[in-house]
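Enquirer: the sequence and its predicted three-dimensional model are supplied below.
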Amino acid sequence: MAQPVVKTKSPVEEAVLKQLETVIDPELGVDIVNLGLIYGVDVTDDGNCTLTMTLTTMGCPIGNLLADSIRQAVTQVPAVHTCAINLVWEPAWDLSNMSRYAKVALELHE
């Protein structure tokens, strides 16, 4: 499975995705975008953002901590006022979702 392609429609959604690169998974030490956890970004004209994402495992113990960090980062984008997280388990995350950068950072060799 290739890394998910996050489809964005606007410069604001691109800014949200860029801002999400500042959110580091505390267990892995790599940002959630390069880990391939973000499946979609949708920002309405009135500044409500919905992220579709997954976690590395269903029982991920840092889910709530990560959600707080995500909301804080996303609402730093000037045009975004709220951030809802749509947590999904399909498609399931696996190592192939990660970018080359993440694989190199975690010393995973293909």
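Expert: Received it, and whenever you're ready, just let me know what you need. Residues are numbered from 1 along each chain as shown.
Enquirer: could you use CA atoms for every contact and neighbour count after this?
Expert: Will do.
Enquirer: can you give the contact residues for the helix or strand Ala67 falls within?
Expert: Using DSSP states H and E, Ala67 sits in helix 63-74. For helix 63-74, the external contacting residues (Cα atoms under 8 Å, 6 or more residues apart in numbering) are Val16, Gln19, Leu20, Thr22, Val23, Asp25, Leu55, Val80, Thr82, Cys83, Ala84, Ile85.
Enquirer: who are the contact partners of the closest residue in space to the fifth one that isn't next to it in sequence?
Expert: When you say that, I think you mean Val23. Leaving aside its sequence neighbours, Val23 sits nearest to Asp31 (Cα to Cα, 6 or more residues apart in numbering; 5.3 Å). Going by Cα under 8 Å, 6+ apart, Asp31 touches Leu20, Glu21, Thr22, Val23, Ile24, Asp25.
Enquirer: put this beside the first:
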Amino acid sequence: MSDTKEIDTQELGEKVVRVLKTIYDPEIPVDIYELGLIYDVFVNEDYETKILMTLTTPNCPVAETLPVEVEEKVKTIDMVKDCEVEITFDPPWSQDLMSEEAKLELGLL
């Protein structure tokens, strides 16, 4: 039975990442996952998720709305019972956290 749970939580984690890739920073035409704003996604056996993320700057104009959007979109996944978003600035975001794809999109490569 525990094997099924493990697969389910991993599968759910992948679904969460797919949803995160549909959320964009309004100032940059790249999704928040590829931008490197998502530091970690935790899914427990009760299908509660916790997302540890950052913002490009502490005074980011979407500081109030982006975490709420992340939480609401993740909660739309059928299996997710609850979602908590925690914002951290440690380590601070930098362009080094961006995926190759995001850097290419923004002409940084």
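Expert: Now that the structure is in, tell me what you want to look at. Computed from a predicted model, the values in this text were never measured in an experiment.
Enquirer: where does the TM-score land?
Expert: Once superposed, chain against chain, the TM-score is 0.85 (TM-score structural alignment, normalised by the length of structure 2); 101 aligned residues with a Cα RMSD of 1.3 Å.
Enquirer: about what we covered before: out of the contacts of helix 63-74 of structure 1, who's nearest Lys103 of structure 1?
Expert: Taking Cα to Cα as the measure, Asp25 is the one of the contacts of helix 63-74 of structure 1 closest to Lys103 of structure 1, at 13.9 Å.
Enquirer: report the contact partners of the aligned residue in structure 2 for that closest one.
Expert: Alignment note (TM-score structural alignment): Asp25 of structure 1 maps to Asp25 of structure 2. Going by Cα under 8 Å, 6+ apart, Asp25 of structure 2 touches Asp31, Ile32, Val62, Leu66.
Enquirer: of those, which ones are shared with structure 1?
Expert: Of the contacts of Asp25 of structure 2, the contacts whose aligned counterparts also meet in structure 1 (both residues aligned by TM-score structural alignment, their matches' Cα atoms under 8 Å) are Asp31, Ile32, Leu66.
Enquirer: closest one of these to Asp96 of structure 2?
Expert: Nearest to Asp96 of structure 2, judged by Cα to Cα, of the kept ones among the contacts of Asp25 of structure 2 is Ile32 at 13.9 Å.
Enquirer: ok, the residue nearest to that closest one when sequence neighbours are not counted to Val70 of structure 2 distance?
Expert: Of all residues not flanking Ile32 of structure 2 in the chain, Tyr24 sits nearest, at 5.5 Å (Cα to Cα, 6+ apart). Counting by Cα to Cα, to the nearest Å, the gap between Tyr24 of structure 2 and Val70 of structure 2 amounts to 10 Å.
Enquirer: which one of those two has more residues nearby?
Expert: Taking other Cα atoms under 10 Å, Tyr24 of structure 2 and Val70 do not tie; Val70 has more neighbours (21 against 16).
Enquirer: filter the contacts of helix 63-74 of structure 1 down to the buried ones.
Expert: For those, a burial check counting by 16 or more other Cα atoms under 10 Å picks out Val16, Gln19, Leu20, Thr22, Val23, Asp25, Leu55, Val80, Cys83.
Enquirer: neighbours around Gly47 of structure 1, how many?
Expert: Number of residues near Gly47 of structure 1 (other Cα under 10 Å) recorded here: 17.
Enquirer: isn't Asp46 of structure 2 up against Leu12?
Expert: No: if you go by Cα atoms under 8 Å, Asp46 of structure 2 and Leu12 don't touch, sitting 11.2 Å apart.
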